[in-house]
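K.L.:
need a structure here:
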Amino acid sequence: MVRGRLLPVLLTAAGLFGSAGLFADGSTVGAVVMLLAFVAFAAVNSPLVFPPSLGAEEARRRSAADGRPVVYWRPGCGYCRRLRFRLGRDARRAHWVDIWRDPAAAAAVRAVADGNETVPTVVLPDGRAQVNPDPEWVRERL
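P.N.:
Modelled structure (predicted):
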């Protein structure tokens, strides 16, 4: 839980300290711009930009019931963020599982990624999996 929030917290803290230094030097506009830039970057790297995570078992159960794919991801992953943003609103049509929150999810990813925890990994209801798929491939399956 803490790992996923560490990068956004560090980015926000760096922005605060940097902008405080600029403010102390008399550059109010520069301080505000720096703070806003760091907070925006922290928000983009936050787990909050992803749909709510489910547990691995719950995601598999829902996937079997509604035919939607399961996307395994982890906070701070640039490839996961790329997939999330490229899918846009369609991202909510998949079941997202944070592998750092659920050891069963990490094991599921290792099972299809040659023992590695490579994310994003998308598993279709029929059991086929794709590691780091093209966002258009995922969109077609949604």
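K.L.:
all contacts plus neighbour counts: C-alpha atoms, from now on.
P.N.:
Fine.
K.L.:
what about residue 38, distance to residue 97?
P.N.:
As judged by CA to CA, to the nearest Å, residue 38 and residue 97 stand 27 Å apart.
K.L.:
The two: which is more packed in?
P.N.:
Between residue 38 and residue 97, counted using other CA atoms under 10 Å, residue 97 has the larger neighbour count: 28 against 21.
K.L.:
run this one through as well so I can compare:
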Amino acid sequence: MTTSYLTEPTILSACNDDISSINTRALEMMPGKDIVYLAVDILSKEDSDDRTITNRYLTEYINSLDPPGLPPFKLMLKVGCPVMLLRNIAPKDGLFNGTRLMDVLCATQLIEAMILTGEKARNLVFIPRIYLSPISGE
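P.N.:
Here you go, the predicted model:
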């Protein structure tokens, strides 16, 4: 894949299973070593102290879910891999939902990437590991 191909406007209309399959095959064809990121699947300290909270579902089942708008439990990347942000991280720096990037470095707690589209194209940026947790009462 060339950088110019990745910057062209694209309309995607597929379900998560189809996209996951396409992404897996594309990643297998790319040279380089797979880097695996796993989501956290434990209760927060506050929740683990609350004895009224119990796990109703097996961890394996929860980890198999692939809800829209969230990365999969097991995210596999490679250097040179194209990615798309799913969150507004820093809009003034060009990091907003839908921004296309290419991985330059995959570290444990962050990813260095080059922005491929928009006014900030060619800028190198850091994408930190983001911890998501539900808000009580919602």
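K.L.:
TM-score, when you put one on top of the other?
P.N.:
TM-score of the superposed chains, computed with TM-score structural alignment, normalised by the length of the second structure, equals 0.26; 67 aligned residues with a CA RMSD of 5.1 Å.
K.L.:
for the first structure, longest helix please?
P.N.:
Ordering each helix of the first structure by length in residues (DSSP state H) puts helix 2-24 first.
K.L.:
what's that helix packed up against?
P.N.:
On a contact count with 3 or more CA pairs under 8 Å, 6 or more residues apart in numbering; DSSP states H and E, helix 2-24 of the first structure meets helix 28-44.
K.L.:
And the helix it packs on, what's buried?
P.N.:
31, 32, 34, 35, 36, 38, 39, 41, 42, 43, 44 (16 or more other CA atoms under 10 Å).
K.L.:
residues touching the fifth one, list them.
P.N.:
To tie it back to what came earlier, the one meant is residue 36 of the first structure. residue 15 (CA atoms under 8 Å, 6 or more residues apart in numbering).
K.L.:
10 Å - rerun?
P.N.:
12, 15, 16, 19, 30, 42 (CA atoms under 10 Å, 6 or more residues apart in numbering).
K.L.:
what's the neighbour count on the second one?
P.N.:
Residues contacting residue 15 of the first structure under the criterion other CA under 10 Å number 23.
K.L.:
With residue 62 of the second structure instead?
P.N.:
12.
K.L.:
next one: residue 17 of the second structure
P.N.:
Residues near residue 17 of the second structure, counting by other CA under 10 Å: 10.
K.L.:
Which positions in the helix or strand where it lies come out as buried?
P.N.:
Using DSSP states H and E, residue 17 of the second structure maps to helix 16-29. By 16+ other CA under 10 Å, the buried positions in helix 16-29 of the second structure come out as residue 27.
K.L.:
any idea how far residue 49 of the second structure is from residue 113 of the second structure?
P.N.:
Here residue 49 of the second structure is placed at a distance of 38 Å from residue 113 of the second structure (CA to CA).
K.L.:
Which of these two has more residues huddled nearby?
P.N.:
The residue with more neighbours, out of residue 49 of the second structure and residue 113, is residue 113; 24 against 10, by other CA under 10 Å.
K.L.:
Which strand or helix spans the more buried one?
P.N.:
Judged by DSSP H and E, residue 113 of the second structure forms part of strand 110-115.
K.L.:
Whatever helix or strand comes next after that strand packs against which elements?
P.N.:
Later in the chain than strand 110-115 of the second structure, the nearest helix or strand by DSSP H and E is strand 124-128. Strand 124-128 of the second structure sits against strand 100-106, strand 110-115, with contacts defined as 3 or more CA pairs under 10 Å, 6 or more residues apart in numbering; DSSP states H and E.
K.L.:
okay, the ones you listed in JSON lines with distance to residue 84 of the second structure next?
P.N.:
Listed next are those as JSON lines, based on distance: least, CA to CA, whole Å:
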{"stretch": "strand 100-106", "distance to residue 84 of the second structure": "5"}
{"stretch": "strand 110-115", "distance to residue 84 of the second structure": "10"}
